[in-house]
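1. pasting the structure only:
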């Protein structure tokens, strides 16, 4: 809000009182006070003090339209930031020319918040010409994350070869398979074949050809007429063919450029837990699972003190950790790990002491439900708003539950199983923020606590857990449309108090406790086959861990296996991933 003197000066401007100069834009005059414009613009400060004479009264400006100049002058007087999708690019260019730093920052912030498939290429190109590194990086990240939808657009076809190369060689490029990249290249060349055909030898080596299926590679790449007619392309094709024939081989994350996996869209984090059934806490250990390389990477922040984090949730590019335990008693704090800066921050404590609580996120809020207060299993629930850093209590559950598990699905919070202080529960219920009520749903076939519950492919899966001291491998899927559970293929091994997450269309279970010891092994369930299969084990065996899936980060590479290639080997041994990649 502008302060009093700003409003006074602006009123004088509007009344054309005490003004000492006129800015003329396309025959439209703006009466201004030179000292006000000099305060917000380096350009006008130089114009009034160095590039003109004191007797000059009228300054003709050709570098902006009257509407844009009106916005700049209004910002200079009262700090008004009237940026919208219609004027953002023109205003950004004008602010860059006139060096109106504050309004230019507002333009960058607005454009970053309103990136879309229609404007991302325009903004990327704009910020390369009128340099804004942060916004340029955000626009580039948006393009590579939405490449499949963007690569057929007219704006994509108008890219320069340098811009195209920058996109397709990026590890961050998010594509289901490399065939999409190759076909996008063919479309780009076909848009102006006489000019662009010669670029094929530069472009083809940037495609990860050895990641294609052999059938597609042979039919569509090797036999492509343009590729066949280019000697350099033929050399690239032969190299890719040998990699396909031999299988993609990687040694400690060192890949051939034609076979280097791109960064995954999502990465699974495993945080906290207990090691080997003892009081040894591994809570400050964070491992990241890169599904594209089937590899776990240690991303532990060693500066954070050790505690056991019993629940984590990903929200707004941060991981929130709840229910800390130091091996003796519960702690009351909640922490937020900023994935961009790799730093921990304290946030408001929950209103209730909750050990073994169920935590989930819905519509920008975090829900903490049930738990154990060292005396009783709880029915109470509370909700956290990150914008206000404040917790509020909301409607209590129908059942008391600790060591239950929760998830969100179709605007509801579901919670299943748990321990009520007397025995394991087979019951489940959901909370609707609209009605502010809990509703019971059909019971699971078996009562259990320490289970994993997650929404997966239009159903809610309840996996594993413990009943009367015995770890289970049972898996059930709940269909909300018919309010019914169906037993599906059980896990290969029984486990409880494990991590769970959905990555790349597969449901993963991580670590946990069988009937005898903690586990490091991982298995995944694929809906198409209805079968569980082995995945790479963690580096640490642990139970009581929690997992979350992170996505949408501009620094996703910080949490993925390194993408070294054989032409650019790692400089030091410590650059290599903690665990080998098969």
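-> Right, received. Where do you want to start? On a predicted model such as this, the values are computed, not experimentally measured, just so you know. Numbers count the residues shown, from 1 in each chain.
2. For the rest of this, base every contact and every neighbour count on C-alpha atoms.
-> Will do.
3. Tell me how many other residues crowd residue 278.
-> 10 (other CA atoms under 10 Å).
4. What distance do you get for residue 454 to residue 308?
-> Relative to residue 308, residue 454 is positioned 22 Å away (CA to CA, to the nearest Å).
5. Alongside the first one, take a look at this:
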């Protein structure tokens, strides 16, 4: 608001307070001696309700306007907003103000109340805010509150008293939503159990109704056997036990045939949209440098080629997620060493050029620290760098910061507690075992304890308060070994070995598990993907890439309600209906869908 506007509304309000030129008085029939002198034109300017009232429903000779069903305190705040275009909204008055703004069609005040509620949104109150938004048909508030509930159900179940008093139909709607972000279907079952147990006698008969929302084919077999089947109430339900037996049959089928069985028609087999998606970008395949992107849907253990390809081919580049946008940095296109930067917006499904780095960097190591992207070292076609650049996305500009102690390409980078860690790499002569850390506050690098093994083409992950250095090349072979840096001991120690030795591969953390993707295994550009689960301290193989690739990089995007198109659901247009019309099958995808007729 500029000075002229501020002076104008201040003077208008002063005229009201002085009762100068006022042409109407608002009274509250329920409260004696309450009178608010006003200027009709001011309230009409901010309220459709008052505009219509003054134009059609009130004689101008009658200065008294009686407004029932609202307190004088709230009416005063409504009038103040009409003059000042601002309101003091707090936890004590927001509900009355919202109701009054809705009744009087004061859309500016409704917007401010909505913004206030969104700022207050948390695990403890989100269900109440969602119910409030539905009552007043506030679509913006309802959409964002529902998205919050779907994103944090696990925390809500544990910490919200609103959860246990939910209506069964509201709970069922949430549990049946494809966009419900859960790491495992056990979370859905445990939510049902807590809701029922809160008032077991009156709610135990609701188990069967709610149990239909559990997508049992995506539960772990051990959870079905050790938890669900031991529930006495569920065991008494023929319908629930039949669903459990059907789920176990499909789990057996998946184990024996390695075929993923899903159905859009049967809730038992319908996958949810994953909480996060891995984007694996570019690299070097058997056909040379590529510009393609593959996305991984954990819930169906499958890779998809749905993302539009990059504007240019890239290998040995860096990939970073900053503010849920993908930045692809530097690299090599088979002819040129690149300093260019591309950015992919998943909402717009579009790539865009960003400000270039000062130096070309192939074999570059990249990482996001707070709101900045760092590009460390690399090779420009002539020499290995120790230089480091920092990207400011607000200015779309790179700037040089303090260089590292060592020249290095093919290093691993990770962020831990707002500091940048770099390990290993190649200096042009030898593979490196050195470790150094950069503090953005002091613009200084510090050398740390060396790794146990030299590693070039290494991946570095920040994981469970450790740094994990994975794979790489030691000058003689591709490594399946890994090691972890313990910040308390300030020393490197052993970590569980991968199944496949690899260098120049991608690594990412998804839902508390480490994924290693592709790379070079000493003979071929690999399509192999492994995942490490800290729960059992083991690596296991999962679905491989569509196309093997090394010199590849990846990042994880959080599903904020916009990643559905990059998952199983976005791939449906790639599937074809067979002649019978009963089954949808794609041999290349190893994906088999059955409708209700097949599952009967």
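-> It's in. What you see is a predicted model, and the numbers here were worked out from it, not measured in a lab.
6. that older thread, of residue 454 and residue 308 of structure 1, which one has the most company?
-> residue 308 (27 against 23).
7. Touching, that one and residue 280? I think so.
-> No. Here residue 308 of structure 1 lies out of contact with residue 280, judged by CA atoms under 8 Å, at a distance of 9.7 Å.
8. Find residues that contact each of the two.
-> By CA atoms under 8 Å, 6 or more residues apart in numbering, residue 308 of structure 1 and residue 280 have these common neighbours: 274, 327.
9. which residues of the stretch 151-300 of structure 1 fall in strands?
-> With strands called from DSSP state E, counting those that start in this stretch, the stretch 151-300 of structure 1 shows them at 254-255, 266-271, 286-290, 295-298.
10. most tightly surrounded among those strands?
-> Among these, the stretch with the highest mean neighbour count (mean count of other CA atoms under 10 Å) is strand 266-271, at a mean of 25.
11. give me the stretch of structure 2 that that one matches.
-> Matched against structure 2 by TM-score structural alignment, strand 266-271 of structure 1 falls on residues 276-281.
12. That stretch vs structure 1, average distance?
-> When structure 1 is overlaid, stretch 276-281 of structure 2 sits 1.6 Å from its aligned residues on average, using mean CA distance after the TM-score superposition for structure 1.
13. List the contacts of that stretch.
-> 291-298, 319, 506, 508, 510-511, 552-559, 563, 566-567.
14. most remote residue from structure 2's center?
-> Distance from the C-alpha centroid of structure 2, by CA atoms, centre = their mean, peaks at residue 61 (59.0 Å).
15. What distance separates the opening and closing residues of stretch 134-145 of structure 2?
-> Note: stretch 134-145 of structure 2 ends 10 Å apart using CA to CA.
16. nope, stretch 214-223 of structure 1 is what I was after
-> End to end - CA to CA - stretch 214-223 of structure 1 spans 12 Å.
17. in it, what's buried?
-> Residues of stretch 214-223 of structure 1 classed as buried by neighbour count (16 or more other CA atoms under 10 Å): 217, 221, 222.
18. swap in stretch 425-443 of structure 2?
-> 425, 426, 427, 431, 432, 433, 434, 435, 436, 437, 438.
19. now swap in stretch 155-173 of structure 1 and tell me
-> 156, 157, 161, 164, 165, 167, 168, 169, 170, 172, 173.
20. helices and strands around the lengthiest helix in structure 2, which ones?
-> Counting by DSSP state H, the longest helix found in structure 2 is helix 238-257. Applying 3 or more CA pairs under 8 Å, 6 or more residues apart in numbering; DSSP states H and E, one finds that helix 238-257 of structure 2 contacts helix 207-211, helix 221-226, helix 232-235, strand 260-262.
21. which parts of that helix are buried?
-> 240, 241, 243, 244, 246, 247, 248, 250, 251.
22. Also stretch 356-376 of structure 1?
-> Those would be 356-362, 366-373, for stretch 356-376 of structure 1 by 16+ other CA under 10 Å.
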